[in-house]
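A.B. asks: Have a look; sequence and predicted model below, questions after that.
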Amino acid sequence: MKIRILAENLTAAVTEAARATAKRGHLPQAENVLLETVEGRLRVTGTDLETAIAVYSGAQVEEEGRALVKPGMLARMLGTFDGAAIDIEPDGKHGLALSSDGRAFKLAGMDPEDYPSVPETPDHVADIDPLGLRRALVRVLDCAATEELRPVLTTVNFAMHNGTLTLAAADGFRLGVVDTGWTVLPSFPEMNVPARTLRELLRLLPKKAKDADASDPVQLHVKRRDDGVP
């Protein structure tokens, strides 16, 4: 991989993707972020095997490639470039070399081939207004349990009723239900989505109508496991 990218843009992408990385576990690769060139852009991905965040950033791509590195170390190095354009290229077997205006760093990495696979975008079942989704999530997430004594109570139920999407959450004492009125395809299955994942989504959603991405619909996709569970 050989690219040129603004340090501030890469920092933002790495910081965002790093929120989904594993903080501890038996798979060291999941504690890293994957940098890869995709159709002339740079994609930075983080996953803890339950949640994945992929962030795209514009870049001048000279050579395609992939790298797997520690997000914290990369972010600290990027912070020394003061937002300047930096050149990134391979260093050694799996490392990266970062340089700009006479300043250079080297960062060791891991084999990107060992990174956990992140499923490609599955079946599209609905387009949702981002501000409406924010309002719905705010209303139900407070009712989801935080203690995992009963794991199902730490989720939000997504179900179709009379052709529209309904969200519900409960912690054994409180119940929150939102009939969104959003039309979804008949193929939409009932599912329980971890509240922790939805809180990350909530943080990414626009807050006001004047926000740049407030007019872009949130695309809802559903993937089934081999056993048919969504």
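C.D. replies: That came through fine.
A.B. asks: going forward, measure contacts between C-alpha atoms and count neighbours the same way
C.D. replies: Will do.
A.B. asks: Which residue ranges of the protein form helices?
C.D. replies: Secondary structure of the chain, counting by DSSP state H: helices at 7-18, 71-78, 130-141, 195-204.
A.B. asks: how much space between the residue nearest the centre of the chain and residue 44?
C.D. replies: What sits nearest the mean C-alpha location of the chain, by Cα atoms, centre = their mean, is residue 53, with 1.4 Å. Noted for residue 53: a distance of 8 Å to residue 44, by Cα to Cα, to the nearest Å.
A.B. asks: okay, now the one to match up with it:
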Amino acid sequence: MLVEITKDSLMNAVHHVIKAVAVNSPIPILQGINIQAGADGVSFTASNTSMTIQSMIPQDGASLTVKRTGAIVIPSRYFYDVIRKHDDELVVLEIKEQLILTIISGHSQIRLCGMDSAEFPYIDNGEGLSPSKLQMNSALFRSTVKQVAIVASTSETRPILTGVSFECHNNSLNLIATDGVRLASRTLHIEGYTNDSFNAIIPAKNLSEVSKLLSDADETTEIEVSNNRVKFMANGLKVESALIEGTFPSTKNVIPQSYLCEILVDKACLLKAVECVTVMASENIIRLVATADTLKLLSRTAEIGDIENEVPLLKMRGEEFIISLNGKFFIDILRNSDCESIRIRYAGKTSPIVVLPDDSLMSTLFLITPVRTHN
């Protein structure tokens, strides 16, 4: 292998794939980055078995020139640190001896011992299978994942809840996540989708990493689901993730179908108020008191003090109410609501609060279960 590549292109590719490196893996090869130089360009791949990320740099004669093909797996941490500390714009990667990568940049020359690329996990191209395929705008997909994945559970007690449910039917894709206390759901319309329906549960952690790699530009992300894997492809990046086996719990009976009160509040004002009162909240529990024209927010911590804040209501329909909930969970929901104002629906003391964007075109819905208090 003999490759000439600009430092910016190399750092960009390594920065993407290093997120999937299995740093503490007992399998040494998973602590490395697989570099494969071919006639069409160079791919950089890292994998932790649950997720594999590949970044492809095409040969263009400007940012990359492949003079000799080859492949090697090199230690990710040392490779990343070495490249990052070099100032020269051009980096040369060459295999002169078996399983040893020589890195030349300016007046510096480094030799890294590597491993056999043939032993590295590869991304399944799905030969012989007929995967379910769909495409969507990258920016839209990124914002949707950000909204939904935030409420997925981080506890392995119920592994199924650590994932985000993808339910595709006809031309609609519904993403759902819940940790048992909160729930987030959003439905997207898929143009030209003709495949059969499918259900898949993708680890929320992997999905969040995918969304971070995507651009906010007007690009397209391709998604393929087959067997127990899902692939995301966009702008030279390819990410493959394992799926979580099992059946996602039904959420149909969780969402209240009627409500006793609905209030409309400016999101920015409410978020600021919730952040303020949660500072003094014992175990993050805050109280919401909705009156005719204001929403009061209160919290206290014994022997420390208490705090009260008010937010004006833009609209109210129904009866006044008082309810307690986890302020930190509420903050997460508000921060990930892409709207100027939100609707909050109250369905009773023991029913979940429903939070909706005040935009009929957005199909986003959040639930948060109230907390029972003594007063």
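C.D. replies: In hand now; what should we look at? In this text, all values refer to a predicted model and were calculated from it rather than measured experimentally.
A.B. asks: In this structure the residue nearest to the centre of structure 1 contacts residue 47, no?
C.D. replies: Yes. Residue 53 of structure 1 is in contact with residue 47 according to Cα atoms under 8 Å; the separation is 6.5 Å.
A.B. asks: what residues do the two have in common as contacts?
C.D. replies: The contact sets of residue 53 of structure 1 and residue 47 overlap at 17, 20 (Cα atoms under 8 Å, 6 or more residues apart in numbering).
A.B. asks: Determine the residues that are contacts of both of residue 53 and residue 44 of structure 1.
C.D. replies: Common contacts of residue 53 of structure 1 and residue 44 (Cα under 8 Å, 6+ apart): residue 17.
A.B. asks: What is the neighbour count of residue 120 of structure 1?
C.D. replies: Using other Cα atoms under 10 Å, residue 120 of structure 1 is surrounded by 7 other residues.
A.B. asks: Return the residue of structure 2 aligned against it.
C.D. replies: Structural alignment (TM-score structural alignment) places residue 120 of structure 1 against residue 125 in structure 2.
A.B. asks: try residue 187 of structure 1
C.D. replies: Structural alignment (TM-score structural alignment) places residue 187 of structure 1 against residue 196 in structure 2.
A.B. asks: How about the contacts made by residue 113 of structure 1?
C.D. replies: Contacts of residue 113 of structure 1 (Cα under 8 Å, 6+ apart): none.
A.B. asks: which helices and strands does the helix or strand containing residue 274 of structure 2 pack with?
C.D. replies: In this assignment (DSSP states H and E), residue 274 of structure 2 forms part of helix 267-278. Applying 3 or more Cα pairs under 8 Å, 6 or more residues apart in numbering; DSSP states H and E, we find helix 267-278 of structure 2 packed against strand 285-290, strand 294-301, strand 305-318, helix 327-335, strand 341-346.
A.B. asks: tell me the contacts of the residue nearest to the centre of structure 1?
C.D. replies: Contacts for residue 53 of structure 1 (Cα under 8 Å, 6+ apart) come out as 16-17, 19-20, 45-47.
A.B. asks: wait, what's in contact with residue 286 of structure 2?
C.D. replies: Applying Cα under 8 Å, 6+ apart, the residues contacting residue 286 of structure 2 are 277-278, 297-300, 324-327.
A.B. asks: how much space between it and residue 66 of structure 2?
C.D. replies: Using Cα to Cα, which is the criterion applied here, residue 286 of structure 2 is 60 Å from residue 66 of structure 2.
A.B. asks: That'll do, ta.
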